[in-house]
Every structure is written in C-alpha cells, then in structure tokens.
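# Take this sequence and fold it.
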Amino acid sequence: MRTQADRLRHTIMFEVIGLLTCTPLASWILQRDLIKVGTMSMIISLTAMGCNYLFNIAFDHLLIKLGRRVNDRPPWLRAVHAVSFEASLLTITVPFVAWWLNLSLWAAFVTDIGFALFFLVYAYLYNWAYDVIFPMPADDPQPVIR
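Below you'll find the model as predicted:
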C-alpha cells in the first residue's frame, strides 16, 4: 500500500490540477462569477480531499480482503474505483451546491453531475498517470493491514 506521505501528495496534486482545469470551465458553462464558482469549487475540493483519502484507504483494504494485489489495477477496476468515488462524493456535495448557487436540488444534481463527469474522466487518467510516475511499492508476500 502507499505511504501516508504518498497519499497526501496524490490527493493535493489531484485537487490542485483539477481546480485549475475545472473552475474556469464551470464558471463559463454556468455563466456565474469566477470567484463564486471558484470558492464553491475549493470547498468541494477540500471535502473531496478528505473523502478521497478515506475512500482510497478503504478501497485498498477491500482489494486486499478480496485477495487482489493493490498494485494490480486493470482498466475495469480503475473504472469501478472512479465511478464509486464520484457517486459517494455526489451524495455529500449536491445539497451544498444547491444552497451555494441558489438552485433546486434537481438543478444542483445536474450541475454536480457535470462536475462528476469531468472528475470521473480526470480521476481515471490522473490515477493511471500517477501510478506510472509514482509506482506503488512491490507487494509483500503477505500484506499487513494497518
């Protein structure tokens, strides 16, 4: 499994690159002020960082429990990882988006789906690239869950 420092680097890099890419695009699509969308995006980003950290630990533990090596992630498993993370994050962020942008829950859900679709593709590509650039340590013969 990854170290705590590596997980922190992974999470911070993911959010910073995502914010710099997504915020101007979302502001333009939503026709809202860049500062308002940027502030909302940062709040969602901080929420996502905490969720991402916990989700990735849980996902790695699940892989070990299922007898899979944590560094053996074929494309279908990467897709499951990305979709399940985004679905869990949506349940937290939709009410906030509705309140922040003064939208109905349905409009906030549609808006958040747009963010989720962007980050779904981004997460898949980012995690794949991250694993190539910062490979996981070799699996121990008998992984220990800490």
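# C-alpha only now, for contacts and for neighbours.
Noted.
# Verify the stated contact: residue 38 with residue 23.
Yes - Residue 38 lies in contact with residue 23 (C-alpha atoms under 8 Å); the separation is 5.7 Å.
# what's downstream of the helix or strand in which residue 35 is found, the next helix or strand?
Element membership of residue 35, judged by DSSP states H and E, is helix 34-65. As assigned by DSSP H and E, the chain's next helix or strand after helix 34-65 is helix 75-100.
# distance between that following helix and the chain's centre?
Mean-position distance between helix 75-100 and its chain equals 7 Å (C-alpha atoms, centre = their mean, to the nearest Å).
# Could you give me the buried positions within it?
78-79, 81-83, 85-86, 89-90, 93-98 (16 or more other C-alpha atoms under 10 Å).
# Report how many residues lie close to the closest residue to residue 12 other than its chain neighbours.
For residue 12, the nearest residue in space outside its immediate sequence neighbours is residue 49; the separation is 7.4 Å by C-alpha to C-alpha, 6 or more residues apart in numbering. Neighbours of residue 49 under the rule other C-alpha atoms under 10 Å: 18.
# List the residues that contact residue 49.
11-12, 15 (C-alpha atoms under 8 Å, 6 or more residues apart in numbering).
# Quick check: of the residues you listed, which lies closest to residue 53?
For these, the minimum distance to residue 53 (C-alpha to C-alpha) is 6.9 Å, reached by residue 11.
# what's next to stretch 102-112, contact-wise?
For stretch 102-112, contacts defined as C-alpha under 8 Å, 6+ apart pick out 90, 93-95, 97-98, 101.
# let's see 7 Å
If you take C-alpha atoms under 7 Å, 6 or more residues apart in numbering as the criterion, stretch 102-112 is touched by 90, 94-95, 97-98.
# here's the other one to compare against:
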Amino acid sequence: MTLRSLRERIIQTVSFELGGLLVVAPAYAVLSGSSPTESLGLLIALSIAFMIWSPIHNTLFDVLEFRFSHRVASDRPHGLRIVHAISHETTSIVVTLPLIMYLGGYGFWVAIAVDLGLTIAYTAYAYLFHVVFDRLRPVTGDGRPAGGL
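Predicted coordinates:
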C-alpha cells in the first residue's frame, strides 16, 4: 500500500487549514455578524485546538482498538471506522466548545449551534478540498506527488 510521505501530509494539512480559514472565516463573519478579524481569530484558535486534539484522539482510539481486538488501524472494519469518525467529531465538540463560548462570546446553546454549523461547513469543505488536492497531487509509488513537486 502506498501512502503519502510525511512531507506530503504536512503540505496537505497546512493547505487544508489555510484554505479552510480562507473559505470558512469570511462566511462565518457574514453569518455571525462579527468582524473578519474576530472570525479569523476564532477559527485560527479552533484550527490549532483541532490539530492538537486529532492526533491525541486517533492515538487513544488506535491503542484501545489494538488492546481489545489486536488489530491495527489500517485493518479497521467499516463499522468501526464509522464509530471512529463519530467519536472524533463528538469529542472535538468538547474540545472546541469552550473556545467558541469564550472567544465568540456565546452562551452554551448558541455555541453548540455554531460548533455544529462549523462542523457541517468544514465537512463540505473537506470533501471538496480532498478531491482537488488528490487531483493536483496524486500519490506515486514512493509517496511523492506525480511530477516530483
């Protein structure tokens, strides 16, 4: 199985986060009525929190899966992939909700709605981003993009 190299993963992650900020921050500013600076500040904080939380969650999930099933993540069955995705998104709300409440100045229920809205927006963006990224930087047998960029 050929995977992206570490360099490609870093390019992918940084591109995803920067693109998300460029796409979602203006939309959030318009919908929330906040200034572009406030919107960008909140979304940068959420991006950082998410980039810290994701590897923690994924590592814990992988360790528990291996402990209980003696299976590595790459052999995870479809049903457990769904559980993994749901647990990732659910626990990320716990991580990001306090930031949304504090930096956005929202009460609990409004912050939940904002968090869910951002999750939906980023899910749509993630789909489109990865379609474009994979077309622009397809993986070759050595993990580098075609054309050696």
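# The residue nearest to residue 12 of the first structure pairs with which position in the second structure?
With TM-score structural alignment as the criterion, the equivalent of residue 49 of the first structure in the second structure is residue 51.
# so how far is residue 88 of the second structure from that match?
Applying C-alpha to C-alpha, to the nearest Å, the value for residue 51 of the second structure to residue 88 of the second structure is 12 Å.
# Now do the spatially most central residue of the second structure against residue 43 of the second structure, distance only.
Closest to where the C-alpha atoms of the second structure average out (C-alpha atoms, centre = their mean) is residue 50, at 6.5 Å. Counting by C-alpha to C-alpha, the separation of residue 50 of the second structure from residue 43 of the second structure is 10 Å.
# just residue 73 of the second structure next, same as before
Relative to residue 43 of the second structure, and taking C-alpha to C-alpha, residue 73 of the second structure is found at 29 Å.
# Looking at these two, which has the bigger crowd around it?
Counting neighbours by other C-alpha under 10 Å for residue 73 of the second structure and for residue 43 shows that residue 43 has the greater number, 23 against 16.
# Return the residues in contact with that one.
21, 25.
# One more: the one 10 residues further on?
With contact taken as C-alpha under 7 Å, 6+ apart, residue 53 of the second structure is in contact with no other residue.
# ok, 8 Å please
Listed by C-alpha under 8 Å, 6+ apart, the contact set of residue 53 of the second structure reads 92, 95.
# Figure out the helix or strand that the corresponding residue of the first structure for residue 19 of the second structure lives in.
Alignment note (TM-score structural alignment): residue 19 of the second structure maps to residue 17 of the first structure. Using DSSP H and E, residue 17 of the first structure sits in helix 4-30.
# Packing partners of that helix?
helix 34-65, helix 105-133 (3 or more C-alpha pairs under 8 Å, 6 or more residues apart in numbering; DSSP states H and E).
# Can I get these in TSV including distance to residue 139 of the first structure?
Listed next are these as TSV, based on distance: least, C-alpha to C-alpha, whole Å:
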stretch	distance to residue 139 of the first structure
helix 34-65	11
helix 105-133	14
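# Looking at these, which is nearest to residue 7 of the first structure?
Smallest distance to residue 7 of the first structure across these (C-alpha to C-alpha): 7.0 Å, for helix 34-65.
# Name the residues of the closest one that come out as buried.
By neighbour count on 16+ other C-alpha under 10 Å, the buried set for helix 34-65 of the first structure is 34, 37-38, 40-42, 44-45, 48-49, 51-52, 55-57, 60-61, 63-64.
# from the chain's centre, how far out does it sit?
Offset of helix 34-65 of the first structure from its chain centre (C-alpha atoms, centre = their mean): 5 Å.
# what's the angle from it to helix 75-100?
Using axes from the mean of the first three to the mean of the last three C-alpha atoms, to 10 degrees, the direction of helix 34-65 of the first structure lies 140 degrees away from that of helix 75-100.
# by how many degrees do helix 34-65 of the first structure and helix 105-133 diverge?
Using the same axes, to 10 degrees: helix 34-65 of the first structure against helix 105-133 is 60 degrees.
# Helix 4-30 and helix 34-65 of the first structure, what's the angle between them?
Angle, helix 34-65 of the first structure to helix 4-30, by the same axes, to 10 degrees: 140 degrees.
# This completes my enquiry, with thanks.
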